[in-house]
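Chemist: sequence and computational prediction follow.
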Amino acid sequence: MAMYDLTWCGGISEGKKISDLANTYYIPTMMHTAGGPILWYASVHLAASVTNLHFVESVYPYWKERDPFFFANAPQVENGLVRPPDLPGLGLQFNPGLFDRKELIVETIAGN
């Protein structure tokens, strides 16, 4: 089995190449997604596009509890399946008022 993490291997395109090469030799692939929520969104999209995906390793508290705090449409696993958002790009949709919440610290690291 070929296992990869999109943040370590070079992103979505590189992950697709790994899966395609493994598929040439009938090798199943799996993804590691224990990073942030953007990794989860990207991995869900790629998982929907590869034919030799065996499974996606994920962290239940991340997608079930943490991600919905930030995103209105965090992909959720239901009966072992997950669907990617159908919005443009990765489909990220921040919760309304997220950046106005008192308990959230927003720091500007570049620009004016």
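Modeler: Arrived safely. Residues are numbered from 1 along each chain as shown.
Chemist: all contacts plus neighbour counts: C-alpha atoms, from now on.
Modeler: Will do.
Chemist: tally of neighbours for residue 8?
Modeler: For residue 8, the count of nearby residues is 10 (other CA atoms under 10 Å).
Chemist: would you mark the buried spots in the helix or strand harbouring it?
Modeler: Secondary-structure assignment from DSSP states H and E places residue 8 in helix 6-9. Of all the residues in helix 6-9, those buried under the rule 16 or more other CA atoms under 10 Å are 6-7.
Chemist: touching, residue 57 and residue 32? I think so.
Modeler: Yes. Proximity of residue 57 to residue 32 meets the contact threshold set by CA atoms under 8 Å, at 4.9 Å.
Chemist: structure two is appended below for comparative analysis:
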Amino acid sequence: MNWIILIIAGFFEVGFASCLGKAKQATGNEMYAWYAGFLICLAISMTLLIKATQTLPLGTAYAVWTGIGAVGTVLMGIFFFKDPVNFWRIFFITTLVGSIVGLKMVSN
């Protein structure tokens, strides 16, 4: 169950990073709404990470959480923010996903 909580926490990490990207592009009240989304996603992500680390090893949980956040944020950047796509970006994202899966497989 805590692995599911950790994965959801990682998705909220993607959410807070994406809100920062959108806030940078917005002005006025829309910008403040994106910053509010950032704070909400940050609070949820941290709360879930704390919950997951109650039973999962801290180092593994943190690595998986940041990995999900990194992969998700890169994908959000590619699909929604028009970030560049090239072989090496995809290659290293793929190796990161493999590392996350590997950590899950070797953890108790």
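Modeler: That came in fine, so what should we check first? What you see is a predicted model; the values in this text were computed from it and never measured.
Chemist: so after superposing, what's the score?
Modeler: The pair, once superposed, lands on a TM-score of 0.32 when counted by TM-score structural alignment, normalised by the length of the second structure; 59 aligned residues with a CA RMSD of 4.3 Å.
Chemist: hmm, back to that, neighbour count winner among residue 57 and residue 32 of the first structure?
Modeler: residue 32 (19 against 13).
Chemist: what about residue 39 of the first structure, distance to residue 32 of the first structure?
Modeler: Per CA to CA, to the nearest Å, residue 39 of the first structure is found 9 Å from residue 32 of the first structure.
Chemist: show me the contacts for the residue lying farthest from the centre of the second structure.
Modeler: Centroid-distance maximum for the second structure: residue 28 at 26.4 Å, with CA atoms, centre = their mean. Listed by CA atoms under 8 Å, 6 or more residues apart in numbering, the contact set of residue 28 of the second structure is empty.
Chemist: pull the longest helix from the first structure.
Modeler: Ordering each helix of the first structure by length in residues (DSSP state H) puts helix 12-24 first.
Chemist: any buried residues in it, and which?
Modeler: Per 16+ other CA under 10 Å, helix 12-24 of the first structure contains these buried residues: 12, 15-16, 18-20, 22-23.
Chemist: show me what it is packed against.
Modeler: Under the contact criterion of 3 or more CA pairs under 8 Å, 6 or more residues apart in numbering; DSSP states H and E, helix 12-24 of the first structure touches strand 2-4, helix 6-9, helix 37-47.
Chemist: run the angle between the last one and helix 12-24 for me.
Modeler: Going back to what we said before, that points to helix 37-47 of the first structure. Here the directions of helix 37-47 of the first structure and helix 12-24 differ by 40 degrees (axes from the mean of the first three to the mean of the last three CA atoms, to 10 degrees).
Chemist: check which helix or strand the residue nearest to residue 3 of the first structure when sequence neighbours are not counted maps to.
Modeler: In this structure, residue 3 of the first structure finds its nearest non-sequential neighbour in residue 30, 4.9 Å apart by CA to CA, 6 or more residues apart in numbering. If you go by DSSP H and E, residue 30 of the first structure is part of strand 29-32.
Chemist: now residue 12 of the second structure
Modeler: Using DSSP H and E, residue 12 of the second structure maps to helix 2-25.
Chemist: pull the contacting residues for the spatially most central residue of the second structure.
Modeler: Nearest residue to the geometric centre of the second structure (CA atoms, centre = their mean): residue 69, 1.9 Å. With contact taken as CA under 8 Å, 6+ apart, residue 69 of the second structure is in contact with 10-14.
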